[in-house]
Structures are given as C-alpha cells and as structure tokens.
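1. Sequence and predicted structure are below.
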Amino acid sequence: MTTPVVSVRPLVLPVPGRGTDLQVRVTAPTTGTDLPVVLFAHGFGKSMDDYAPLVEHWAAAGLVVLQPTFLDSRTLAVTPEDPRYAHIWRTRVSDLGHVLDALDPLTAAVPGLPGRVDRSRVAAVGHSWGGQSVGMLLGARVLDEDGVPGESLTDPRITAGVLLATTGTGEELTGFAAANFGFMRPDFSTLTTPSLVIAGDADQSRLSTRGPDWFTDVYRLSPGATDLLTLAGGEHSLGGISGHGVTETTDESPERVALVQRASTAYLRTALGVDAAAWPAVRAADVAPVGRVDSK
C-alpha cells in the first residue's frame, strides 16, 4: 500500500544579499510521526519541481523532503554576465544551510505536518552539481590552484548523504572545465559523513578526460562513502531520475530508476534510524543485471 504524500510550493525564504528570494518545495507523507528530513540538491539548470521519481518515493517511505531552487536554475535565468554567477557553487551550499535554518517555518507551512518532523535526523542528497554541493556539507573541500584545501563547509546537522552521479577529482578536467569551473577540484579525504554513492558505468562526462569511473572517485577517496551502487548502462540521468519522461534522459530505464529508488530509500531509512535492516538487505541482495553494490 502506498502512503499518500502532500507537496507544497513555493515556500519563499528572503535571503539578504542573494538578490533573489530562495524558493523551496516541501514534500511529505500525510501520515506518520517523528519523520526524518532529506535535504535535496538538484543538478545544473533544474529546480524544486524536478526529481519527482525520487522525491515522491522517499516521501511515501516516511521522509520529509526539502528541495530548494538554486540560482543556476533555468527558471531564474541568471546568466554568466550576472556578478553572482561565478560564485553560484558557493551560494548553493549556503542555500542548503538556509533551508535547514528555516526547517521549522518551512515544515509548519505544510498542512498537517507541524509536530510530526524529527529535526534531529537529517540527511542530504544531491545529483550531479547537487552532489558536489551536498559533498561540501558532508565534509569535502575545494582545492585551490596550489592544491591547498579551502575552508570546511561541513554541516554537523547532516548525519548521512547520498551522492548521485557526483563529479570526481580535478586532475583530469577538460580545458573548458578547468578554465570555467574552478570549484571542480574536490578533496574527498575529509568527507567523513556516512554516504552512499550511486553512479552509472556508461556516464561519460564532457567535463573530464576520464571515463565513467570518474563518478566513483568520491567512493574510492572518501572515508565516509562506504557504499557504491553502480548501474549497468547507466548514464548521467541514472535511467531518468530527474523526472517522468524528461527529454534529456538518454538512458531511459524504469528498471534503473526503480533500483535507485529502492537503494536510496533503504540507505536513508537505515542511516536515519528508521529501519536498521533496510540497507543491509539491499546490500546483500543480487541486484544484477541492473546494477552492483560494493562496500568497503
């Protein structure tokens, strides 16, 4: 039986100095108490209105999902000429913090939700650029041109993460990426928050000269990312997680999306103390031929 969910948008947070109010969608189950929170970061150009295949699935499983719209969203039309553009990567991380700061008023704006949220249990999930944003909250840092790690933006309120198609290290960026995306030089050695990494074995990025294994760097190099789900034939959309029937999905696969739903939900429910057996069951299962689970 599927639990009904309710979604409210846009909830607007004024953020001084941002130039544009921060818009947030909240999606939650209509029943249940002591509900954990999932903070979700969308990929480049997306918005709070995307990723329904994941968000609705998590909410039906008893999680409250908060989705901010970042300044790079196509819905806001912030161009490279805008003085804020060069710092969007940093603003993204700040936006996630603002959403957590406003957790009480945001959840209070959803009919029937007040009093049912456990604000002490928070996880963060991100796809693509959103994975880079979330990784910073989990402990990753950005290396400068001399290889020196920048400031820590770790948020101790977040106790677990799921990183979807998250970009790897900066040693083998293409010339374009190296010139335009200076923040794509992560140091994963300080990412200690328990995390699940999900990547496709056919995800060939135009930003790196490496192959699809680039998207598994965070698993290999981070002490916190202890589990990896690799999707067979999966490209950057991981089968179509960003929406139902979206045109940019080049590897459309209901089977891949279903496995991402199942694995991410199980991991979150275990990591957030809802069901201790959920993730071990997925980890022990044979998910071939759709994917493979590795742990360290």
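-> Perfect, I can see it now.
2. CA atoms for contacts and neighbours, from now on please.
-> Noted.
3. Distance check, A284 against A278.
-> 10 Å (CA to CA, to the nearest Å).
4. Looking at the two, which one has more neighbours?
-> Each of A284 and A278 has its neighbours counted (other CA atoms under 10 Å); A278 has more, 18 against 10.
5. Is it correct that that one is in contact with L272?
-> No. Using CA atoms under 8 Å, A278 is not in contact with L272; the gap is 11.0 Å.
6. Can you point out the buried residues in stretch 42-54?
-> By neighbour count on 16 or more other CA atoms under 10 Å, the buried set for stretch 42-54 is 42-43, 46-51, 53-54.
7. Then stretch 270-280?
-> 270-272, 274, 278-279.
8. Throw those into TSV and include distance to R9, thanks.
-> As requested, the buried residues of stretch 270-280 are arranged in TSV below (distance: CA to CA, whole Å):
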residue	distance to R9
T270	28
A271	27
L272	25
V274	27
A278	30
W279	31
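9. Just the ones of those in strands?
-> Using DSSP state E, no member of the buried residues of stretch 270-280 falls in strands.
10. Which of the residues you listed lies at the shortest distance from A60?
-> Closest approach to A60 among the buried residues of stretch 270-280 (CA to CA): V274, at 13.5 Å.
11. thinking again about what came up before, any residues in contact with both of A284 and A278?
-> Among the neighbours of A284, none is also in contact with A278 (CA atoms under 8 Å, 6 or more residues apart in numbering).
12. May I ask you to name the longest helix in this protein?
-> Longest helix in the chain, counting residues (DSSP state H): helix 254-271.
13. Figure out the length between the terminal residues of stretch 102-113.
-> 15 Å.
14. How about stretch 192-207?
-> First-to-last distance for stretch 192-207 - CA to CA - comes to 26 Å.
15. quick one, helices of this structure?
-> Using DSSP H, helices in the chain cover 52-60, 88-101, 103-108, 129-138, 175-180, 217-221, 254-271, 278-284.
16. Who are the packing partners of the fourth one?
-> Other helices and strands packing on helix 129-138, by 3 or more CA pairs under 8 Å, 6 or more residues apart in numbering; DSSP states H and E, are strand 35-41, helix 88-101, strand 117-127, strand 160-164.
17. And it, how far out from the chain middle?
-> Distance of helix 129-138 from its chain centroid, counting by CA atoms, centre = their mean, to the nearest Å, is 7 Å.
18. now swap in stretch 68-78 and tell me
-> 16 Å.
19. Can you tell me what sits against it?
-> 20, 22-25, 40-42, 44-48, 85, 88, 91-92, 95-96, 99.
20. Show me which positions of that stretch end up buried.
-> So, applying 16+ other CA under 10 Å, buried residues of stretch 68-78: 68-73, 78.
21. out of the residues you listed, who's nearest A263?
-> P68 (23.2 Å).
22. now the closest one, nearest residue through space, not along the chain?
-> With CA to CA, 6 or more residues apart in numbering as the criterion, P68 has its nearest non-adjacent residue at 4.3 Å, and that residue is V24.
23. Second structure follows, compare the two:
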Amino acid sequence: MEIKINAPTPVVSVKPIVLSAPGRGEDLLVKVSAPTIGSELPIILFAHGFGSSLDGYGPLADFWAAHGFVVIQPTHLDSRTVGLPQDDPRKPRLWRFRVEDMKRILDQLDLIESAVPGLSGRLDRSRIAAVGHSFGGQTAGNLLGLQVLDPETKKGEDLSDSRVKAGVLLATAGKGGANLTPFAVENFPFLNPSFANMTKPTLVIVGDQDNSPLTVRGPEWMTDPYFLSPGDKSLLTLFGAEHSLGGIAGYEVKETTDENPERVALIQRVTWAYLRHALDIEHDNWSAVQQTLSESANPLGRIESK
C-alpha cells in the first residue's frame, strides 16, 4: 500500500512579518510559507529548536507548504539571531516567552493572513497543529497540554490552547529532576515537564541514537512524551537517528551529525499523513504509512500507537 501524496505546488514565503509584542522586549518576527493554490488550508505553527530562527527547518516547512499546509515560523528569543546577553533578565522565562509567541501568532492571524499576497480567505482556522523540534517540542507541547513544573512548588500551569487540535513533537525532552545531567540542571532549569495533561492527539518522533547531553537516560528519555501522556498518541522511532533526525533543522546545516535524506523524506511524509489524519482531513494515508513501515524489509523506523 503506497502513500498517496499529492503533487507539490509552488509556494510563496513572506518574512519577516512583524508582530508587536509589548512586554517581550523585541517585536516578534514571523515567516509564513503557503501554497499558491488551494482553499481551506490547515495551519502548522512551528517552534524551532534552541538557538535557531524562522529561517530554519526548510526541509520540513517547504515540504508541508508544497503539500497543502500554511506553515508559520516565529523567531523565539533564544535565537542566535536575537543574541540575548548571558545576564539578560528574560533568560529564566525563555520557555514561557516561547509559548506566548505561539499564542500571539494565533491572536493575530488576521494580520498575518493579510501580509501574505493571495492568502486572504484561504485559511482553515479550525485545523491548527503545533509542531516543534527539541526545545521547540516542549513549546508545542505546552499548547497541547504539557505543563512545566515549578522546581519549588512542583506545580504546573495549564497553557494549552483550544485553537490547537493536534501536534508533532520531534526529539523532545522527557521528564526532569533525576533524569537530567548536572549540565542540564544548571543551564535549563525549565526542563521539568509533566505530560499528565497532554491529552491532544500527538505524534512523538525520536531517534534511537539521540544521546543527549541533557539526560542520564540515553535516547529513550525522548519517548517520555509518548509513554507518560494520556489519550491518542503515536510514536515513530527512527533507527540510527541522532538529534537532528537526519537533517530536519536545515539544508546542509553543521549541527546535522547524522545526515540522511531518506530519513528526512520519511519524516516529511509521516508528519504530513499524521497531521491530515489528526486534523480530520483524511485518514487513508496515515493507515498507508503505518502499513508501509510494518511491511518493509529494511524499515527506517517503526510506528506504534495507543
């Protein structure tokens, strides 16, 4: 059974779209990529990994846009392009500013839509997904119900958003506390998530060779968002993949330690099929993806669901 992916269409990208962000210290810069044809287009809100920007993740954003999604990419405050000094008072709340960035985009969809030539009237605002890689996975997860626990009170705050219907978390951190290395505890105290309330449909994607310097548990740490969350979830485990999952962070970027175009192509198709399924657009391709992987003689990964 083959994955019946539609032919790619031309894409228009506009950047930067500037959103006023009082209290943030910097305007929020956003890139939008959209197909030039089609209507009732579903939306992907994408959160980049630590240090990246709206210019990253071309292999994913370009593919999704060419196959029917409108992709919106903010530059978060931790981006190297922003260059916050080490002693910046906003640093302890970087994780929170990221979530606020995502909500600000949803609040200002009218402005964003009008800033892209030919896009007006073509968005399906009932079908919005949150997707993120690495630190961006935690950001997207917050919109899906993940809660960051206060290190002292051990309590979290519900920052989920009813406008977001589903998500994909790529190489996303697991539980904090004793799971973290001393380096992570010192530098990333906000890596303390609870997945108990992350109820929305989510695809978790991990690499089985993703040996993060942030955890003492090895690659299986990244499966926590799947195993520790309730409800409709799927897990794609990629064989041989490290943190960049074959090269999703950009074309020929230096942080890709496991360059593998076949792996990136699989992620493109699996995420496309999953989001069309989770947003109730169509379901056949998600079934086909799962069947194709299960029947392959030399699979690049495996999918499990609960």
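-> Arrived safely. These numbers come from a predicted model, not from an experiment.
24. List the TM-score for the superposed pair.
-> Scored against TM-score structural alignment, normalised by the length of the first structure, the superposed chains reach a TM-score of 0.97; 296 aligned residues with a CA RMSD of 1.2 Å.
25. hmm, back to that, pick the most buried one from the helices of the first structure.
-> Among the helices of the first structure, the stretch with the highest mean neighbour count (mean count of other CA atoms under 10 Å) is helix 129-138, at a mean of 27.
26. Correct me if wrong: D21 of the first structure contacts V12.
-> Yes. Contact between D21 of the first structure and V12 holds when scored by CA under 8 Å: they sit 6.3 Å apart.
27. corresponding residue for V14 of the second structure in the first structure?
-> Aligned counterpart of V14 of the second structure in the first structure: V8 (TM-score structural alignment).
28. Just to check, that match is in contact with P29?
-> No. Judged on CA under 8 Å, V8 of the first structure makes no contact with P29 at a distance of 11.8 Å.
29. Please identify which of these two sits among more neighbours.
-> P29 (26 against 16).
30. The more buried one and P10 of the first structure: what is the separation?
-> Taking CA to CA, one finds P29 of the first structure at 18 Å from P10 of the first structure.
31. Counterpart of L109 of the second structure over in the first structure?
-> With TM-score structural alignment as the criterion, L109 of the second structure lines up with L103 in the first structure.
32. what do you get for V270 of the second structure?
-> By TM-score structural alignment, V270 of the second structure lines up with A263.
33. give me every residue that touches the most centrally placed residue in the second structure.
-> Nearest to the mean C-alpha position of the second structure, by CA atoms, centre = their mean, lies G132 at 1.5 Å. Taking CA under 8 Å, 6+ apart as the criterion, G132 of the second structure is in contact with 46-49, 138-140, 168-170.
34. swap in V64 of the first structure?
-> So V64 of the first structure contacts 26-29, 35-38, 58, 117 (CA under 8 Å, 6+ apart).
35. Just the closest of those to D187 of the first structure, please.
-> V38 (24.0 Å).
36. Please name the residues that touch the closest one.
-> Counted by CA under 8 Å, 6+ apart, V38 of the first structure has contacts 63-66, 122-125.
37. which among those gets closest to L191 of the first structure?
-> A124 (13.2 Å).
38. Against A66 of the second structure, how distant is the aligned residue in the second structure for the closest one?
-> Taking TM-score structural alignment, the alignment pairs A124 of the first structure with A130 from the second structure. Computed as CA to CA, the A130 of the second structure to A66 of the second structure distance reads 18 Å.
39. same question, L214 of the second structure
-> For L214 of the second structure, the distance to A66 of the second structure equals 35 Å [CA to CA].
40. Same check on L191 of the second structure?
-> 34 Å.
41. Equivalent analysis for V12 of the second structure, please.
-> Distance from V12 of the second structure to A66 of the second structure, by CA to CA: 9 Å.
42. shared neighbours of the two, anything?
-> Counting by CA under 8 Å, 6+ apart, the shared contacts of V12 of the second structure and A66 are 34-35.
43. what's near enough to touch G32 of the first structure?
-> 62, 116.
44. same deal with S152 of the first structure?
-> Counting by CA under 8 Å, 6+ apart, S152 of the first structure has contacts 136, 139-141.
45. that older thread, tell me which residue of the second structure lines up with the residue nearest to P68 of the first structure.
-> By TM-score structural alignment, V24 of the first structure lines up with V30.
46. now D203 of the first structure
-> By TM-score structural alignment, D203 of the first structure lines up with D210.
47. repeat for L272 of the first structure
-> Checking with TM-score structural alignment, L272 of the first structure has L279 as its match.
48. so how many other residues sit close to the residue nearest to that match when sequence neighbours are not counted?
-> Distances taken as CA to CA, 6+ apart place R127 nearest to L279 of the second structure, at 5.8 Å, with adjacent residues excluded. By other CA under 10 Å, the residues close to R127 of the second structure number 21.
49. Verify the stated contact: R127 of the second structure with L106.
-> No. Using CA under 8 Å, R127 of the second structure makes no contact with L106, being 12.0 Å away.
50. Now do the same contact list for D21 of the first structure.
-> Neighbours of D21 of the first structure in contact, by CA under 8 Å, 6+ apart: 12-15.
51. can you rerun that using 10 Å?
-> By CA atoms under 10 Å, 6 or more residues apart in numbering, the contact list for D21 of the first structure reads 11-15, 69, 71.
52. which residues touch the equivalent of G291 of the first structure over in the second structure?
-> Counting by TM-score structural alignment, G291 of the first structure corresponds to G301 in the second structure. Residues in contact with G301 of the second structure, defined by CA under 10 Å, 6+ apart, are 206-208, 236-241, 263, 266, 293-294.
53. With P111 of the first structure instead?
-> P111 of the first structure neighbours (CA under 10 Å, 6+ apart): 6-8, 30.
54. From P280 of the first structure, how far off is it?
-> P111 of the first structure is 34 Å from P280 of the first structure, by CA to CA.
55. Likewise for W214 of the first structure?
-> Relative to P280 of the first structure, and taking CA to CA, W214 of the first structure is found at 26 Å.
56. Likewise for H98 of the first structure?
-> 33 Å.
57. The match of L109 of the second structure is in contact with R25, isn't it?
-> No. Between L103 of the first structure and R25 there is no contact under CA atoms under 10 Å: 11.7 Å.
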